[in-house]
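Enquirer: here is the input, now give the coordinates:
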Amino acid sequence: MSNGRIKRQVLIVDDSEINLALFEALVLKLGDIEAKSMASATEGLAWAQQHAPDLIIVDYMMPELDGVQFIERLRATAGKDGVPILMITANDQKPVRYRALNAGASDFLTKPIDKVEFLARCSNLLALSEMRRKLDDRAAWLADEVRLATAKIVERERETVIRLAKAAEYRDPETGAHILRMAHYSQLIARGLGLSEGEQELLLQAAPLHDIGKVGISDSILLKPGRLTPAEFDTMKQHAAYGYEILKESSSSILQTGASIALGHHEKFDGSGYPGGLVGEAIPIFCRIVAVADVFDALTSARPYKSAWTLEDAATHIRSQSGSHFDPACVAVFFELWPEVLEIRERFRDDD
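Expert: You can find the predicted model right below:
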């Protein structure tokens, strides 16, 4: 450190010890410089590839690699496309200069070196390097700010989902624990089916919205303790479309996915479901997954109008409906991951 500043690193590569000593003495005049002098081009290249010099001064005529080859190999190294390189040569022919520029040289000088010109060019290239580093730091800072802002947006979306789900809860005897269980069952099935981590996370966040449309169903039907009449059931079925209408125009991918799930989670694999009577893979995969997760948890949960089924009875029912109500692939992975199903059920138990 000098005056609180980090020293700038300058790599000098030249097979002549005299030139190395001269160039190092000159660059040290610029102040705040740490010079690294190397007589071997291959060793200098290896060092440059592993470090972050602010400037490289390289001779053209060297026995292992000439200056152009040095530059070409360095520029081909990831992250080394911006470091300034000053090439020095005794050859003043234009073709060599063209090769140097095409290889990625930032500037060049011809021997014998004029000290004033050498210092001026080095100073300019070091200033360029400093500006590049500041831009890189600014870009990294902006990237961090974008990540933080995105995280806040995602968190607000999740809060919106939870609050919407709670709005449905107040109208429905289902519990908050049910919403958490069925969402995690859904994520588990998605993982077993090989969906991406992003899709699994999206499903986990959107699944709680599956019954949001129940806010549009009257209490006399929604809270009825006994079996619904055919007319009442037809009214109840409208909650799928209501949920879709509530969520469909959101710009949030979570709410858009929730709209699709709300609309399709009562479709059945054999086409006997509602509201569209879709068959098989025409039903969106998220809806097929949620159907298994939602029904299983509803069966095994106590409600004011029914007792909870045993795990064995619920499992038997789910298996018996594979291929009719449920997608057989979803059913298969659900039971392949049965120990994790039980762990989720235990983790999100209803309050007594």
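
Enquirer: alpha carbons only for contacts and neighbour counts from here, please
Expert: Noted.

Enquirer: which stretches of the stretch 51-200 of the chain form helices?
Expert: With helices called from DSSP state H, counting those that start in this stretch, the stretch 51-200 of the chain shows them at 67-75, 94-103, 115-171, 176-192, 197-206.

Enquirer: which secondary structure element contains Phe233?
Expert: Per DSSP states H and E: Phe233 is located in helix 230-236.

Enquirer: and the contacts of that helix?
Expert: Around helix 230-236, the neighbours that count as contacts under Cα atoms under 8 Å, 6 or more residues apart in numbering are 214, 217, 221-222.

Enquirer: please repeat the previous calculation with a cut-off of 10 Å.
Expert: 213-214, 216-218, 220-222, 224, 227-229 (Cα atoms under 10 Å, 6 or more residues apart in numbering).

Enquirer: what's in contact with the helix or strand following that helix?
Expert: Next along the chain after helix 230-236, taking DSSP H and E as the criterion, comes helix 239-247. The contact list for helix 239-247 (Cα under 10 Å, 6+ apart) reads 209-217, 254-267, 274-276.

Enquirer: which residues sit in contact with Trp309?
Expert: Per Cα under 10 Å, 6+ apart, neighbours of Trp309: 296-302, 315.

Enquirer: with Pro112 instead?
Expert: 88-90.

Enquirer: next: Ala165.
Expert: Ala165 neighbours (Cα under 10 Å, 6+ apart): 159, 176, 179, 206-213, 215.

Enquirer: I figured Phe212 hits Glu174, correct?
Expert: Just so we're on the same page, residue 212 is Ile rather than Phe. No. In this structure Ile212 lies outside contact range of Glu174 using Cα atoms under 10 Å: 11.9 Å.

Enquirer: out of these two, which sits in the busier spot?
Expert: Comparing Ile212 with Glu174 by other Cα atoms under 10 Å, the one with more neighbours is Ile212, at 27 against 16.

Enquirer: check the contacts of Trp309 and tell me the two furthest apart.
Expert: Spanning the widest gap among the contacts of Trp309 are Ala302 and Ala315, at 16.0 Å by Cα to Cα.

Enquirer: hmm, back to that, mark which of the contacts of helix 239-247 are buried, thanks.
Expert: Buried members of the contacts of helix 239-247, scored by 16 or more other Cα atoms under 10 Å, are 209-217, 254-267, 274-275.

Enquirer: okay, now Phe118: neighbour count?
Expert: 18.

Enquirer: now do the helices in the stretch 251-352 of the chain.
Expert: Secondary structure of the stretch 251-352 of the chain by DSSP H, counting those that start in this stretch: the helices cover 253-264, 285-299, 311-320, 328-336, 338-347.

Enquirer: in TSV: these, plus distance to Ile246.
Expert: Below are the helices of the stretch 251-352 of the chain laid out as TSV (distance: least, Cα to Cα, whole Å):
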stretch	distance to Ile246
helix 253-264	8
helix 285-299	17
helix 311-320	30
helix 328-336	27
helix 338-347	29
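
Enquirer: before we compare anything, build this one as well:
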Amino acid sequence: MNIAIIDDTPVNLVLMKSLVQRLGLHECMTFEDPLLGLSWCLDNPPDLIIVDYMMPGMSGIDFVRRCRLETVLSDQPVIMVTAAAEKEVRYAALEAGATDFLTKPIDKNEFNPRIRNMLKLRASMVATSRRAEELDQAVRQATSDLLAREHETVMRLARAAEFRDPETGSHIVRMARYSALLANKLGMSAADQEMLLHAAPMHDVGKLGTPDFILLKQGKLTPDELIIMRKHAAIGYEILKDSASPVLRMAAEIAVSHHEKFDGSGYPRGLKGDAIPLVGRIVAVADVFDALTSQRPYKPAWPNEQAQAFLTRGRGQHFDPQCVDEFLGAWDEVLAIQALYQD
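Expert: Next up is the predicted model:
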């Protein structure tokens, strides 16, 4: 272990260093100047500090107080060397953060066990800290694994909905990436951007409850069929709501709100403007853009410029104006996502 000894009396430094070296293979640094000793300790945090009380420029109590203000020296054992009669000094040293005391003149029969005890204490503290770090790492890994499994389940459920819907396989990946990009441009936190990336693919999970004769119909839906088709937003909400998972709760909010329109003409609740959850407004833009620019059995893919114009025309009516502006303002990034995740 590393031990720092600070004492303005050279003979005391020699004596204490010699006693320390007899205890084992410990590195021992000595300093007559407390300021130099403090500077070294800050750069090379020792396992034990031995400091004299009476020193020029800085008392031992001030030295201890300065150590305890620094994170790197906040919990190292500190032994202060005082005269036996200096009880008030000892009380003040304890208040400042000293761990133990040595009495002048130095007696090896006192010195040896106190140093051994402090080094054992330090070893125990280091072992506890390492164990805490190991446990913290294990918890982080377990949490990461749990989230990974949750995200996999979410994606597989989204894929299940996709298999019943004549949409392209990469649609949910692209629209989720568009959604996360737009969330970033709108200033959402990194954690919320990540959550949206995993929640957005669930936007149409309610189509699991839509009859095949409607979902797979090639032609235009009748008014009655359209009513049934639109129920998928509420069905998706019912599937996902009340989950213990924050991702699934966000997905429920997206499922029920991504078909709302900014002017209030959407469904299922007819929400208007900011009453529509932000994640729903974001996914509305991302989902429509990708649907327009993707090939379907019933239509060819639109050129990007045509889809861009559609978003612009729908600004303030179908879509949140700010969402449209930020999406089109990040056009190069949008095209990069489109190119990377092709069908």
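
Enquirer: just the TM-score for the two chains, thanks.
Expert: TM-score of the superposed chains, computed with TM-score structural alignment, normalised by the length of the second structure, equals 0.98; 343 aligned residues with a Cα RMSD of 1.0 Å.

Enquirer: on that earlier part again, ranking the helices of the stretch 251-352 of the first structure by burial, who's on top?
Expert: Among the helices of the stretch 251-352 of the first structure, helix 253-264 has the highest mean neighbour count (mean count of other Cα atoms under 10 Å), at a mean of 25.

Enquirer: rewinding a little: just the ones in strands from the contacts of helix 230-236 of the first structure, please.
Expert: If you go by DSSP state E, those have nothing in strands.

Enquirer: quick one: map Ala302 of the first structure onto the second structure.
Expert: Aligning on TM-score structural alignment places Ala302 of the first structure opposite Gln295 in the second structure.

Enquirer: now do that match against Arg174 of the second structure, distance only.
Expert: Going from Gln295 of the second structure to Arg174 of the second structure by Cα to Cα, to the nearest Å gives 14 Å.

Enquirer: list residues touching both of those two?
Expert: Going by Cα under 10 Å, 6+ apart, residues that sit against Gln295 of the second structure and also against Arg174 are Asp343.

Enquirer: more neighbours: these two, which one.
Expert: Arg174 (25 against 16).

Enquirer: please pull up the equivalent of the more buried one in the first structure.
Expert: Aligned partner of Arg174 of the second structure by TM-score structural alignment: Arg181.

Enquirer: now do its match against Leu30 of the first structure, distance only.
Expert: Arg181 of the first structure is 67 Å from Leu30 of the first structure, by Cα to Cα.

Enquirer: and what of Met182 of the first structure?
Expert: Relative to Leu30 of the first structure, and taking Cα to Cα, Met182 of the first structure is found at 67 Å.

Enquirer: and His239 of the first structure, by the same measure?
Expert: Taking Cα to Cα, one finds His239 of the first structure at 76 Å from Leu30 of the first structure.

Enquirer: neighbour count: these two, which is higher?
Expert: A direct count of neighbours by other Cα under 10 Å for His239 of the first structure and Leu30 places His239 higher, at 22 against 14.

Enquirer: measure the aligned partner of that one in the second structure to Gln322 of the second structure for me?
Expert: Correspondence of His239 of the first structure to the second structure, assessed by TM-score structural alignment: His232. Distance, His232 of the second structure to Gln322 of the second structure, using Cα to Cα: 27 Å.

Enquirer: just Ala93 of the second structure next, same as before
Expert: 61 Å.

Enquirer: cool, Ser265 of the second structure as well?
Expert: Ser265 of the second structure is 18 Å from Gln322 of the second structure, by Cα to Cα.

Enquirer: could you do Leu146 of the second structure as well?
Expert: Distance from Leu146 of the second structure to Gln322 of the second structure, by Cα to Cα: 35 Å.

Enquirer: just Arg269 of the second structure next, same as before
Expert: Using Cα to Cα, Arg269 of the second structure is found at 22 Å from Gln322 of the second structure.

Enquirer: Val89 of the second structure now?
Expert: Counting by Cα to Cα - Val89 of the second structure and Gln322 of the second structure are separated by 66 Å.

Enquirer: any idea which residue sits dead centre in the first structure?
Expert: Gly198 (7.8 Å; Cα atoms, centre = their mean).

Enquirer: which residue lines up with that one in the second structure?
Expert: Gly198 of the first structure maps onto Ala191 in the second structure, by TM-score structural alignment.

Enquirer: now swap in Lys224 of the first structure and tell me
Expert: Using TM-score structural alignment, Lys224 of the first structure pairs with Lys217 in the second structure.

Enquirer: check contacts around its match.
Expert: Lys217 of the second structure touches 166, 225, 298, counting by Cα under 10 Å, 6+ apart.

Enquirer: with neighbour count and distance to Arg116 of the second structure as extra columns, can I get those in a markdown table?
Expert: Supplementary listing: these in a markdown table, determined by neighbours: other Cα atoms under 10 Å; distance: Cα to Cα, whole Å:
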| residue | neighbour count | distance to Arg116 of the second structure |
| --- | --- | --- |
| Pro166 | 16 | 75 |
| Glu225 | 15 | 84 |
| Tyr298 | 10 | 82 |
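
Enquirer: Throw these into CSV and include distance to Ala284 of the second structure, thanks.
Expert: Converted to CSV, the contacts of Lys217 of the second structure look like this (distance: Cα to Cα, whole Å):
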residue, distance to Ala284 of the second structure
Pro166, 19
Glu225, 22
Tyr298, 21
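
Enquirer: how far away is Leu247 of the first structure from Ser129 of the first structure?
Expert: Counting by Cα to Cα, the gap from Leu247 of the first structure to Ser129 of the first structure is 51 Å.

Enquirer: go on, Lys248 of the first structure?
Expert: For Lys248 of the first structure relative to Ser129 of the first structure (Cα to Cα), the value is 50 Å.

Enquirer: what's the answer for Glu281 of the first structure, then?
Expert: 57 Å.

Enquirer: again with Ser186 of the first structure
Expert: When distance is defined by Cα to Cα, Ser186 of the first structure is 52 Å away from Ser129 of the first structure.

Enquirer: same question, Arg345 of the first structure
Expert: Taking Cα to Cα, one finds Arg345 of the first structure at 58 Å from Ser129 of the first structure.

Enquirer: how about the residue mapped onto Ala315 of the first structure from the second structure, what does it touch?
Expert: Matched across to the second structure, Ala315 of the first structure falls on Gln308, judged by TM-score structural alignment. With contact taken as Cα under 10 Å, 6+ apart, Gln308 of the second structure is in contact with 289, 292-293, 302, 324, 327-328, 331.

Enquirer: to which residue of the second structure is Asp137 of the first structure aligned?
Expert: With TM-score structural alignment as the criterion, Asp137 of the first structure matches Arg130.

Enquirer: oh sorry, the question was meant for Ala78 of the first structure
Expert: Ala78 of the first structure maps onto Thr71 in the second structure, by TM-score structural alignment.
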